[in-house]
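> give me the fold of what follows.
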Amino acid sequence: MSESTPSAPATGARIRRVVTTRAGGRSTGHFRSFNLSRSVGDDPGAVRLNRGRLVVELGLKGAVFLNQVHGTRVATVETPPRPDAPDIPNTDAVVTATPGLGLVVLAADCVPVLLGDPVAGVVGAAHAGRVGAAAGVVPAAVEAMEALGAQRDHIEVLLGPAVCGLCYEVPAAMRTEVDRQLPGSASRTRNGNPGLDLRAGLIRQLLGLGVTRIAGDPRCTMEDRNLYSHRREGKTGRLGGVVWLDRG
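Here you go, the predicted structure:
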């Protein structure tokens, strides 16, 4: 797992963010070894153990997982789910003001977006793939955080590892359409072909929302074999982007 530097909020809480890698889990084969997704064909027992280790090692009260569908629905949660609870259905973002509750989004090329307002004590996580990012899942998450008391000029964002604009090749028509909805996302790959840089588009989108405190994990999931990549491997696991409030 890799962890960003925690924020030091006025509320006495800290915002913590972690991005997992492939290492340290119980999954085998295509999913080796710290796969956190229940929906990719991995052994459910291995996923349960991996998720349990995540909660224990991060010292969380519990972790919220989503059944992601590349949409814009945001869930607001207040209490930790049971370890065997189903993932929240048809949801790609989640927010909370509850300390110790980990919000997890899963990815294997899409952008895990981890948000936090250290003054209000509100955090959020969004799964921003091509479709969801273009449709507005991140603005939806920001609005849901505001409903809990967050302010845009206090929100800090980490854009996690994802397929980079030099690797993410798409048809020219798709690049044009996505860039129309998410300006700044059009790119060219190393081969000179049409591509997408979703993190670049999300940065421009966030700045347009008035969210200016933005950091990025520069790793490309296709290039870094310590990370899962659906585009590189096809059948594979999912890494987790985790954010939570720590009042310790």
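
> contacts, neighbours, all on C-alpha from now
OK.

> for this protein, just list every one of the strands.
Using DSSP state E, the strands found in the chain span residues 2-3, 14-19, 62-64, 74-76, 93-96, 101-107, 111-117, 122-128, 156-159, 186-188, 194-196, 213-216, 239-246.

> out of those, which one sits most buried?
Mean neighbours per residue, mean count of other CA atoms under 10 Å, is largest over those for strand 122-128, with a mean of 31.

> which elements pack onto that one?
strand 93-96, strand 101-107, strand 111-117, helix 137-147, strand 239-246 (3 or more CA pairs under 8 Å, 6 or more residues apart in numbering; DSSP states H and E).

> one more, please, to line up against the first structure:
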Amino acid sequence: MHTWHWRTWQGLPYLTCSLLESFPHGFFTQQFVGKPPQELTKVLQPQASGYRLKQVHGNIVLTPEEITHKLATGGDDVDGDGDTALVHGDGIASNMSQQAVWVASADCTPALIADVNTGAVAAVHAGWRGTAKKIVPVAISRLLAQGSKLGDIRVALGPAITGEVYQVSIETAAEVGDSISPETHPHKIVTSLVEQANSPILPDPEAGKARLDVRRVNVIQMENMGIAPEQIAIAPYCTFQTPEYFFSYRREREKKVQWSGIVSK
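Model prediction:
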């Protein structure tokens, strides 16, 4: 069983996972609001360089080198200019040492991924849209393309909204469920998944609605790739139900985020 630990930095709490214990990493709380990734990198590894993206709820995973190149050359997928410019994407995969990769989330799933053999890492923002497009498998595939092996991958899924309180439309549930179901019709996708043991889709009393466990869908996607359950850890915290530590868009209807990051070795 993987354990989760609360750490503090200057009295502020952040969460770590035993599965990633050999990597500087953290799922930071709302108490760190106002501290950008460059500052948070100093908490984890002062010598590392930090990287982030403008998240767009897709499945684009870039390397820090690709981010640097895009910032230098510009294009439609770059917002802003100068020091504030950001490249569009929802995941960063690094196989160079001393690179801190960051994602922001409120109710969406932050996934931190590490290769315990090569020291490569990835950080992924997996909301329901990105999960429907299999962003976590895309990120893992980038690491595999860089020389990682499936058996060396470890994945910690951080605090996110849980299925018991995440009400979505049947259409949304089906769009996400389509990534793990052989069915093609939306209602058949949802029905087939609801009937599964430990299902990622739960029934909802309201007509046309369902409850969606996005983290569980990500786990099934990874298991379908050949990753064993013991290589995956899920944080025992729901952002919606833990207001003392985490922002939740569903709860507050305000666009606030907390950051999660990991440093390559």
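
> quick one on the thing from earlier: so which of the helices and strands packed on strand 122-128 of structure 1 is nearest residue 63 of structure 1?
strand 101-107 (4.4 Å; CA to CA).

> distance from that closest one to structure 2 after superposition?
For strand 101-107 of structure 1, the mean deviation from structure 2 after alignment is 0.8 Å (mean CA distance after the TM-score superposition for structure 1).

> which residues of structure 2 does that strand align to?
Strand 101-107 of structure 1 corresponds to residues 99-105 in structure 2, going by TM-score structural alignment.

> on that earlier part again, using CSV, please lay out the helices and strands packed on strand 122-128 of structure 1 together with distance to residue 76 of structure 1.
Converted to CSV, those look like this (distance: least, CA to CA, whole Å):
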stretch, distance to residue 76 of structure 1
strand 93-96, 5
strand 101-107, 10
strand 111-117, 14
helix 137-147, 7
strand 239-246, 13
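
> check contacts around residue 96 of structure 2.
120, 264, 265 (CA atoms under 8 Å, 6 or more residues apart in numbering).

> what does residue 195 of structure 1 give?
165-172, 175, 186-189.

> map it onto structure 2.
So, by TM-score structural alignment, residue 195 of structure 1 is matched to residue 211.

> related to what we said a few turns ago, so can I have a markdown table of the strands of structure 1 showing distance to residue 138 of structure 1?
Output for these, formatted as a markdown table (distance: least, CA to CA, whole Å):
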| stretch | distance to residue 138 of structure 1 |
| --- | --- |
| strand 2-3 | 21 |
| strand 14-19 | 17 |
| strand 62-64 | 18 |
| strand 74-76 | 9 |
| strand 93-96 | 8 |
| strand 101-107 | 13 |
| strand 111-117 | 8 |
| strand 122-128 | 6 |
| strand 156-159 | 11 |
| strand 186-188 | 18 |
| strand 194-196 | 17 |
| strand 213-216 | 13 |
| strand 239-246 | 15 |
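
> can you tell which of those is closest to residue 226 of structure 1?
Closest approach to residue 226 of structure 1 among these (CA to CA): strand 239-246, 10.0 Å.

> distance of the nearest residue to residue 123 of structure 2 once chain neighbours are set aside from residue 173 of structure 2?
Among residues not flanking residue 123 of structure 2 along the chain, residue 112 sits closest, at 4.7 Å (CA to CA, 6 or more residues apart in numbering). Computed as CA to CA, to the nearest Å, the residue 112 of structure 2 to residue 173 of structure 2 distance reads 24 Å.

> try residue 66 of structure 2
Taking CA to CA, one finds residue 66 of structure 2 at 33 Å from residue 173 of structure 2.

> neighbour count winner among those two?
Higher neighbour count among residue 66 of structure 2 and residue 173: residue 173, with 27 against 13, using other CA atoms under 10 Å.

> which residue comes closest to the aligned partner of that one in structure 1 once chain neighbours are left out?
Mapped onto structure 1 by TM-score structural alignment, residue 173 of structure 2 lines up with residue 175. Spatially, and ignoring its direct neighbours in sequence, residue 175 of structure 1 is nearest to residue 186 (5.8 Å; CA to CA, 6+ apart).
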